[in-house]
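1. have a look at this fold, sequence not included:
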């Protein structure tokens, strides 16, 4: 009766409490890195959406003349809206903000004070053009309003767009810096783990060297070991981050910060897969470099 062949055992040790601890630490780092990446992607996406909306919108503030039965709020605002329509065309949406709504807009500065009827507040008109159309020409619009005797100031939201762009850029740079810091921390952890593993398995390395194994062969063993551990740790951390982000997208009261459609989910999944590959690659390279240097020092001592 034939005896079963013994199973092939790996050359390096693959189990132990330290291995589980290392995978846990790598998972935490990958989790934080994935959250930083998702937050940066969300900030960039929101910035683009807001800038697109602001680029096609203009707010006109009309200085109203003293009210009279023949020249009331609606009459003056309709006249200004008609002038605006001649400039922007029929495709644009022109909305005259109600007088009560205009008063609500200044409440953050004056509180709930009752304004006297004699105080004439400026009227507001919002203009929204389609996404595929050119934004309103502020200079031409101001010139036409002036020709019609309407005193108005025009805000094309360029200042807001610049502030949003700058804030989003700062958030993306901050997220990238945090991501880089976590990758460096992952490299440091793998360097320490590789050196500890080499010290614990010095006898195995000596036997391999005696039977003719080259430094490259021994380094590949530790590279593979580090790659497998970082793949497991990074995979767990990134998966947990993805699940948390998906749950927040489903139940959050502010869904615009998170995912709002399937396209965003698929796009971010590709970025997370890229982060996983980068994490594994960086950790494996770090292990290879540490092994090569350690073996080179050992040969110099010998």
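-> The structure has been received and is ready for your questions. Note that the coordinates shown come from a computational prediction; the quantities given were computed from them, not determined experimentally.
2. going by C-alpha atoms from here, please, whenever you check contacts or count neighbours.
-> Noted.
3. show me what the helix or strand hosting residue 189 packs onto, helices and strands only.
-> Residue 189 is part of helix 158-200, with elements assigned from DSSP states H and E. If you count contacts as 3 or more C-alpha pairs under 8 Å, 6 or more residues apart in numbering; DSSP states H and E, helix 158-200 packs onto helix 17-55, helix 215-251, helix 262-301.
4. and of these, who's closest to residue 188?
-> helix 262-301 (8.1 Å; C-alpha to C-alpha).
5. check which residues of the closest one are buried.
-> 265, 268, 271-272, 275-277, 279-288, 290-292, 294-295 (16 or more other C-alpha atoms under 10 Å).
6. so how far is residue 184 from residue 144?
-> 59 Å (C-alpha to C-alpha, to the nearest Å).
7. whoops, I mixed them up, residue 150
-> Counting by C-alpha to C-alpha - residue 150 and residue 184 are separated by 61 Å.
8. have a look at these two and say which one is more surrounded.
-> residue 150 (20 against 16; other C-alpha atoms under 10 Å).
9. by how many degrees do the helix holding residue 189 and helix 215-251 diverge?
-> Inter-element angle recorded for helix 158-200 and helix 215-251: 140 degrees (by axes from the mean of the first three to the mean of the last three C-alpha atoms, to 10 degrees).
10. surely residue 141 is in contact with residue 84?
-> Yes. Residue 141 is in contact with residue 84 according to C-alpha atoms under 8 Å; the separation is 6.7 Å.
11. who touches the closest residue to residue 122 other than its chain neighbours in this structure?
-> Distances taken as C-alpha to C-alpha, 6 or more residues apart in numbering place residue 63 nearest to residue 122, at 4.8 Å, with adjacent residues excluded. Contact partners of residue 63, counting by C-alpha atoms under 8 Å, 6 or more residues apart in numbering, are 121, 122, 123, 150, 151, 152.
12. now with 7 Å?
-> 122, 123, 151, 152 (C-alpha atoms under 7 Å, 6 or more residues apart in numbering).
13. same check on residue 280?
-> 227, 230, 231.
14. please, a ChimeraX command that selects the buried ones among the contacts of residue 63?
-> Provided next is the ChimeraX selection string for whichever of these are buried by 16+ other C-alpha under 10 Å:
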select :122,123,152
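15. one more structure, for comparison:
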């Protein structure tokens, strides 16, 4: 039986197992896979979170009502009630319209003014929050402002589109950073396997020489090291990604942000599919690196001979 026709189990036992060095390499690959999976899950969680925020913002508006100075006395409730009733008449029953009281309005500007006391003559604008139902759609800002003006109410309306765009840009930057980190870790895994394969070939040069003498081709020898790298990466990446799933599950139970972590079956199944794809990617890239390193080393040895 020639080496090319030997059973797979026999081929796998031709190379030395590697001992402590093999366990070290598996540990390194496990750490890389854990970090790569973490970047992947955070990128997907960022997309989910920004999507939920944008959905909420797309169904909400804030109306800033300019009040007369008399509102600082006993006229605040009256003017805000008139503005809220006018909005209900325009929008209808498919929206929740809430008046933000003065204390809450002052709390909103506190981060900018600190503990500074505002003059009594300064009247803060009144705020009205509009939350549309899921089956409703927000009317145009121009229509609302024009009809409020006809009712004698001076107001400016924010549909939160600028904030939504900022959230989208921030989420996009986070995702791009996660993809860059993921690609960097995959490249590092390739580099580790290139180095490990070259070191393994140097340590087992006598075995390679014997295989060549009995008729083993370069492809056969390369398959041995490719199989070794595939098993090494499968075990290492599997350990790292299983640890990641455990950590992410614990975070999902302990943290409040439902959109960020796992709160239902849909994101769990989708994320595990992505993690499985990452595991396969580690195996393929590490195996490819081992094959390239083996082929180049054998060609160089033949040229020197």
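-> Okay, I see it. Fair warning: this is a prediction, and the values are worked out from it, not measured in the lab.
16. re earlier: let's have the helices and strands packed on helix 158-200 of the first structure in JSON lines, adding distance to residue 193 of the first structure.
-> Output for these, formatted as JSON lines (distance: least, C-alpha to C-alpha, whole Å):
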{"stretch": "helix 17-55", "distance to residue 193 of the first structure": "8"}
{"stretch": "helix 215-251", "distance to residue 193 of the first structure": "9"}
{"stretch": "helix 262-301", "distance to residue 193 of the first structure": "8"}
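17. to residue 133 of the first structure, which of the ones you listed lies closest?
-> Nearest to residue 133 of the first structure among those is helix 17-55; the distance by C-alpha to C-alpha comes to 10.5 Å.
18. read off where whichever helix or strand comes after the closest one ends up in the second structure.
-> Counting by DSSP H and E, the next helix or strand C-terminal to helix 17-55 of the first structure is strand 57-62. Aligning strand 57-62 of the first structure against the second structure (TM-score structural alignment) gives residues 60-65.
19. that stretch vs the first structure, mean deviation?
-> For stretch 60-65 of the second structure, the mean deviation from the first structure after alignment is 0.4 Å (mean C-alpha distance after the TM-score superposition for the first structure).
20. measure the spatially most central residue of the second structure to residue 17 of the second structure for me?
-> The structure's the second structure has its C-alpha centroid closest to residue 43; by C-alpha atoms, centre = their mean the separation is 1.1 Å. From residue 43 of the second structure across to residue 17 of the second structure, the span is 37 Å (C-alpha to C-alpha).
21. what's the answer for residue 259 of the second structure, then?
-> Where residue 17 of the second structure is concerned, residue 259 of the second structure sits at a distance of 45 Å (C-alpha to C-alpha).
22. the equivalent of residue 224 of the second structure over in the first structure: neighbouring residues, count only.
-> The equivalent of residue 224 of the second structure in the first structure is residue 221 (alignment by TM-score structural alignment). Residues lying near residue 221 of the first structure (other C-alpha under 10 Å) number 17.
23. just give the nearest non-adjacent residue to residue 221 of the first structure, would you?
-> Nearest to residue 221 of the first structure is residue 12, by C-alpha to C-alpha, 6+ apart, at 7.5 Å.
24. now do the contacts for the nearest residue to residue 64 of the second structure once chain neighbours are set aside.
-> Excluding the flanking residues, the one nearest residue 64 of the second structure by C-alpha to C-alpha, 6+ apart is residue 127, at 4.8 Å. Going by C-alpha under 7 Å, 6+ apart, residue 127 of the second structure touches 62, 63, 64, 65, 99, 100.
25. the third one against residue 124, yeah?
-> So the one you mean is residue 64 of the second structure. No. Between residue 64 of the second structure and residue 124 there is no contact under C-alpha atoms under 7 Å: 9.7 Å.
26. what number of residues lie near residue 12 of the second structure?
-> 16.
27. try residue 143 of the first structure
-> Residues near residue 143 of the first structure, counting by other C-alpha under 10 Å: 12.
28. the one 5 residues further on too?
-> Neighbours of residue 148 of the first structure under the rule other C-alpha under 10 Å: 11.
29. quick one: map it onto the second structure.
-> Match for residue 148 of the first structure (TM-score structural alignment): residue 151.
30. state the distance from that match to residue 79 of the second structure.
-> Taking C-alpha to C-alpha, one finds residue 151 of the second structure at 11 Å from residue 79 of the second structure.
31. again, but for residue 182 of the second structure
-> 56 Å.
32. neighbour count for those two, which is higher?
-> residue 182 (21 against 18).
33. that one: what's its closest spatial neighbour, skipping adjacent residues?
-> The shortest distance from residue 182 of the second structure to any non-neighbouring residue, by C-alpha to C-alpha, 6+ apart, is to residue 36 (4.9 Å).
34. next one: residue 240 of the first structure
-> residue 31 (6.8 Å).
35. measure that neighbour to residue 271 of the first structure for me?
-> With C-alpha to C-alpha as the criterion, residue 31 of the first structure and residue 271 of the first structure are 14 Å apart.
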